[in-house]
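Engineer: pasted the sequence and its predicted model underneath.
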Amino acid sequence: MSALLEPDNLILIGVILTLLVCSGFFSSSETALTAASRVRMHAAEKDGDRRATIVSRLINMRERLLGGILLGNNLVNILASILTARLFAELFGDGIIATAVATGVMTALILIFAEVLPKTYAISQPDKLALIVARPISLIIRFLAPIVLVVQAIVNGVLRLFGVDTNASAWTAADEIKGAVDLHLQEGGVAKRARDQIYGVLEIGELTVEDVMIHRSSLSMVDRDSPTDELIKEVLASGHSRLPVYSGDSDNVVGIIHVKDLLASLTKSGEVATVDVKKLLRPPWFVPETTSVVKQLRAFQSKREHFALVVDEYGALMGVITLEDILEEIVGDIQDEYDEELAGVTRSKDGGAVVRGDVAIRDLNRAMDWKLPDDEAVTIAGLVIHESQTIPTAGQTFAYHGYRFEILSRERNQIQSLKVRKTFEPDQRKLP
């Protein structure tokens, strides 16, 4: 005990404790600066907090940040271990016992007081601590910069030998936002509808008119050459405010009739026979199916129109796109008294659904909270045909992308309805 209280040993103990404090500082700083919210730091920076500016700069130079902190942490830990070994050698003499005791004591001290304790504190309030340590860490990194740069060059060189690109990142900003929203959805902090709306905003720039249009097979149209009374009945019974009007062939769209114009003419004339449908037609607006949704939205705004006809590269009618269709991609379904809830989708007790073949994959994913791919097909029937490379018959069953598809009915070459549910079966072209 008397040897422990000698001045030289007391100084040595003080130095070791100081080094442990420094090690704890480096450990807590590493955790705080890597866990700090970039969003909150950006907001604090805009409010004029200069410490937040330093934190943001440190986060953006992540390699130098980690390199400097790890270098400093290892230096103080190694020096503390050497001094502890010297202290125990003074107390117990040189030998394996003194070395073993010094190793055990130092391991416990570093683990508890220089690693677990400071990191636990830092992870509980990373933003607050990051602002506190930002300036001293910045100075330390600047001081250690030459050594860190050499270490980085060696590390990057070794990684490149194994084909690792340290600059590559598979995640985009949109992916990070989606991941955060999904996490908060699971924790109950975000409602599913809010999640869908955020997703809609992030993904709308990737969509084309073809992805959100009403397909021709589901399109209501009227023949200009049919009797006026029948035409009016069809328009009023459709439940739509605007309808394409064709002459002779359904591809020959000659105009758009608006219910408001039709009712105004009926009110003015008082008789069906006196209504001249041809004069009520508005000129059709044709847009290519490859037009981006964002571009089409701006076009609707500039032309003050809500309705356009979609054509393919050969000019054949593919469907219609409305302003409502685009807005629904952001805010979700906009239903009125004429709309059916989840039209074409009937949920089943096993968690699956009976789905009409022409239901859009995006709508089904949103309704059922599924993740069916929509890169190669727009409708659920199109997805099955694309994956199976054939036109299935009723009764056939397939498994793709973690979902099971059972064909319920087919008419000509079109899948009319099918049952879809999640499964753990491997992808198979056809199941027995």
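Structural biologist: Now that the structure is in, tell me what you want to look at. Numbers count the residues shown, from 1 in each chain.

Engineer: from here on, contacts and neighbour counts on C-alpha atoms
Structural biologist: Noted.

Engineer: without its sequence neighbours, what residue ends up closest to the residue nearest the centre of the chain?
Structural biologist: Nearest residue to the geometric centre of the chain (C-alpha atoms, centre = their mean): residue 178, 2.9 Å. Distances taken as C-alpha to C-alpha, 6 or more residues apart in numbering place residue 199 nearest to residue 178, at 6.9 Å, with adjacent residues excluded.

Engineer: please apply the same query to residue 292.
Structural biologist: Residue 292 sits nearest to residue 208 (C-alpha to C-alpha, 6+ apart), 4.1 Å away.

Engineer: and that neighbour, how far from residue 296?
Structural biologist: 9 Å (C-alpha to C-alpha, to the nearest Å).

Engineer: just residue 116 next, same as before
Structural biologist: Applying C-alpha to C-alpha to residue 116 and residue 296 gives a distance of 55 Å.

Engineer: which residues touch residue 344?
Structural biologist: 354-356, 359 (C-alpha atoms under 8 Å, 6 or more residues apart in numbering).

Engineer: the closest residue to residue 38 other than its chain neighbours: helix or strand, and which one exactly?
Structural biologist: The shortest distance from residue 38 to any non-neighbouring residue, by C-alpha to C-alpha, 6+ apart, is to residue 56 (6.9 Å). According to DSSP states H and E, residue 56 maps onto helix 50-60.

Engineer: then this one, side by side with the first:
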Amino acid sequence: MHLNRENEVLLSKEGNGQKRKSSCPDRRRGEIEGGLIYHDGPVEFANGKFIDDDSWVVIAPYIFIPPRGNMILLVAFAVLSIGVSFVCSLLEAALLSLTPSYIARLRDTRPALHTRLAKLKQNIDQPLAAILTLNTIAHTVGATGVGAQVTVVFGEAWLGAASAVMTLLILILSEIIPKTIGASYWRQLSPMLAPTLDGMVWILKPFIWLSERITNRIGKDSQDTDMRGEIKALAQIGLEEKSLDPDETRVITNILNLHDIPVKEAMTPRTVCVTVKPQMTVAEFDKALGRSAFTRFPVMDGGENALGYVHKADTYHADDTAELKSIMHPVKSVNAEDNVEHIFTSMVLDRQHLCVVYDELGTWVGLITMEDVIETILGQDIVDETDNVANLRKYAKQRWTKGRRHQGA
């Protein structure tokens, strides 16, 4: 190898006789264009030696050793880019995994943390904007810096390979791994979310302000959250993962469906209801219904108007000659098309155990009791030792069908 007076370098590998010529812009630095040799002093060679300022002698094929300064910059850009992106992805996954129920539970145990996390979730756009801004800056600066240093150290021919390696490292080390960790260990990471994200929001406030101005101009639709659907889906997931029993899943689902179930589907049909007349005496009641399994009886007049109801326990303390209208309790009338959730709330507030159900034509069609509502929630009939029929609605339909057959005969 020879550095001549025209600032050119002649390279040769001993044994093959091949030569290449490359311009040298700085004779004293001995730099060869394309990154073959770059040095600030004597160049290190394997099996080679430095002769003087003007010439080199290569005894064997050389091994290129990149300059340390540029390699440090290359590694620094790569580590900084991947490291910052790792933290951003970790914070993003943990923040999005925080559930309202977990934050609500912190109200009693860790009120300060509850307040800060609730604030983050309430205005989640700001921390997300901070995370995405910092992540984008890290990717852009890191990729640019790595590309520039690869060109200096290894040459432009290696730029494509370096880009592919950098893309793979970013995908695995700063996306897949941190987001998996954040989604799996968000509870453990939640204490560090608030201070870290608050600091990021404060530092990147100008970028967040600009982002908010742009998004506000584009327009932001209010989110329509189907909370009922999400809870039912969570209950189903809990069942599939064996975290919830089938009975628990059924009860949760039925409670959330109460507002969609009309009263007529939960009531006890009229055909199996037992009613009494207001003029009936206590003695007559005791003789006719004293052994009945029912405890409450609606008092109806001749026009099928509900006047009230009688509790069997009240007849024990009344005079035998007293009429039932004198000891009856007021009863509420409800529409058959109303939903069970509304009726259940009304019954609890009014301390009513029984309501008389009328259809849209004003015809009495049945009764709905607290037991009917509970059976709807549980998804099964409540049967005690005195019940002869488990499902009164099914029994009433069978009786109605049988009566129609007799009429047809």
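Structural biologist: That came through fine. Just so we're clear, the structure is a prediction, and the values are computed from it rather than from any experiment.

Engineer: can you calculate the TM-score here?
Structural biologist: Scored against TM-score structural alignment, normalised by the length of structure 2, the superposed chains reach a TM-score of 0.68; 335 aligned residues with a C-alpha RMSD of 3.9 Å.

Engineer: returning to what we had before: so the residue nearest to residue 292 of structure 1 touches residue 295, yeah?
Structural biologist: No - if you go by C-alpha atoms under 8 Å, residue 208 of structure 1 and residue 295 don't touch, sitting 9.0 Å apart.

Engineer: picking up where we left off before, quick one: which of residue 116 and residue 296 of structure 1 has more around it?
Structural biologist: Using other C-alpha atoms under 10 Å as the criterion, residue 116 of structure 1 and residue 296 rank with residue 296 on top: 19 against 15.

Engineer: now for that one: what does it line up with in structure 2?
Structural biologist: Aligned counterpart of residue 296 of structure 1 in structure 2: residue 347 (TM-score structural alignment).

Engineer: contacts only, for the aligned partner of residue 115 of structure 2 in structure 1.
Structural biologist: By TM-score structural alignment, residue 115 of structure 2 lines up with residue 53 in structure 1. Neighbouring residues of residue 53 of structure 1 by C-alpha under 8 Å, 6+ apart: 41-42, 45.

Engineer: which of these fall in helices?
Structural biologist: 41-42, 45 (DSSP state H).

Engineer: just give me how far stretch 93-106 of structure 1 sits from the chain centre.
Structural biologist: Put simply, stretch 93-106 of structure 1 sits 54 Å off its chain's centre (C-alpha atoms, centre = their mean, to the nearest Å).

Engineer: now stretch 131-143 of structure 1
Structural biologist: 34 Å.

Engineer: tell me the buried residues in it?
Structural biologist: Across stretch 131-143 of structure 1, burial judged by 16 or more other C-alpha atoms under 10 Å covers 131-135, 137-138, 141.

Engineer: that stretch vs structure 2, mean deviation?
Structural biologist: Compared with structure 2 after the fit, stretch 131-143 of structure 1 shows a mean deviation of 2.1 Å (mean C-alpha distance after the TM-score superposition for structure 1).

Engineer: before we move on, the earlier item: isn't there a helix covering the match of residue 296 of structure 1?
Structural biologist: Yes - checked against DSSP: H, G, I helix; E, B strand; the rest coil, residue 347 of structure 2 lies within a helix.

Engineer: separation between the residue lying closest to it once chain neighbours are set aside and residue 138 of structure 2?
Structural biologist: Counting by C-alpha to C-alpha, 6+ apart, residue 347 of structure 2 lies nearest to residue 353, which is 6.5 Å off, once chain neighbours are set aside. Going from residue 353 of structure 2 to residue 138 of structure 2 by C-alpha to C-alpha gives 65 Å.

Engineer: again, but for residue 289 of structure 2
Structural biologist: Residue 289 of structure 2 is 83 Å from residue 138 of structure 2, by C-alpha to C-alpha.

Engineer: buried stuff in stretch 281-300 of structure 2?
Structural biologist: For stretch 281-300 of structure 2, by 16+ other C-alpha under 10 Å, it's 281-285, 289-290, 296-300.

Engineer: I should have written stretch 321-329 of structure 2 there, sorry.
Structural biologist: 322-325, 327-329.

Engineer: which helix is the longest one in structure 1?
Structural biologist: Longest helix in structure 1, counting by DSSP H: helix 126-161.

Engineer: next, the angle from that helix to helix 50-60.
Structural biologist: 20 degrees (axes from the mean of the first three to the mean of the last three C-alpha atoms, to 10 degrees).

Engineer: which strands and helices lie in contact with helix 126-161 of structure 1?
Structural biologist: When contacts are defined as 3 or more C-alpha pairs under 8 Å, 6 or more residues apart in numbering; DSSP states H and E, helix 126-161 of structure 1 sits against helix 7-35, helix 50-60, helix 62-92.

Engineer: the ones you listed: which one's closest to residue 263 of structure 1?
Structural biologist: When these are compared by C-alpha to C-alpha, helix 50-60 sits nearest residue 263 of structure 1, at 61.7 Å.

Engineer: how big is the offset of that closest one relative to structure 2?
Structural biologist: Mean for helix 50-60 of structure 1 is 2.9 Å (mean C-alpha distance after the TM-score superposition for structure 1).

Engineer: just the buried residues of that helix, please?
Structural biologist: Result for helix 50-60 of structure 1 [16+ other C-alpha under 10 Å]: buried residues 51-56, 58-59.

Engineer: since that was my last question, I'll sign off now.
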